[in-house]
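[1] need a 3D model of the following:
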Amino acid sequence: MRPVEIADDVIRLGQLLQLAGIVDSGSDAKFLLAGGEVVVDGEPETRRGRQLHPGAVVEALGETVQVVRALD
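    Model prediction:
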């Protein structure tokens, strides 16, 4: 599991997929989510705008990342 640091308390799922390098663009994220290829905290997720908080675990395309709050 690879940590992905965020500066704020929340990030949207589509943004996280891009930040983690799993997808290159928002449209790529949309297609990945529509295909049921993304799991958040053990549950399939299709909403690109889902808000994620530190501690959330996301699985997609064989990668697993965990949202962590960046230290100031």
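
[2] hey, let's count contacts and neighbours off CA atoms from now on
    Will do.

[3] give me the distance between Phe31 and Val38.
    According to CA to CA, to the nearest Å, Phe31 stands 10 Å off from Val38.

[4] here is the second sequence; please produce its structure so I can put it next to the first one:
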Amino acid sequence: VAMLMWIMMGILPWAFKWISVLFSLIPHYAIAFILDAKREGELRDIYLMFSEIKWIFPQGIFILMLVF
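    Coordinates of the predicted model:
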């Protein structure tokens, strides 16, 4: 278990860096518009919350995972 945790701690920051890069390449307004067009209000709110967290601190999702 300790070995698995050590491996995950090595992989996760790298993975989240690339996820952050991918999300920064996609225009936020375009995704918000698509989600709005599908009338997925809850999903849109979650996405907007994610983008706000990402702009405040890029490792926001990683910190959230540590909290939960």
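
[5] got a TM-score for the pair?
    Here the TM-score for the pair of chains, by TM-score structural alignment, normalised by the length of structure 2, is 0.29; 37 aligned residues with a CA RMSD of 4.2 Å.

[6] on that earlier part again, who's more crowded, Phe31 and Val38 of structure 1?
    Set Phe31 of structure 1 next to Val38 and count neighbours by other CA atoms under 10 Å: Val38 wins out with 24 against 14.

[7] so what's the more buried one closest to, chain neighbours aside?
    Distances taken as CA to CA, 6 or more residues apart in numbering put Ala60 closest to Val38 of structure 1, at 4.8 Å, once the chain neighbours are dropped.

[8] for the top strand by length along structure 1, name the packing helices and strands.
    Assignment by DSSP state E gives strand 63-69 as the longest strand of structure 1. On a contact count with 3 or more CA pairs under 8 Å, 6 or more residues apart in numbering; DSSP states H and E, strand 63-69 of structure 1 meets strand 2-6, strand 57-60.
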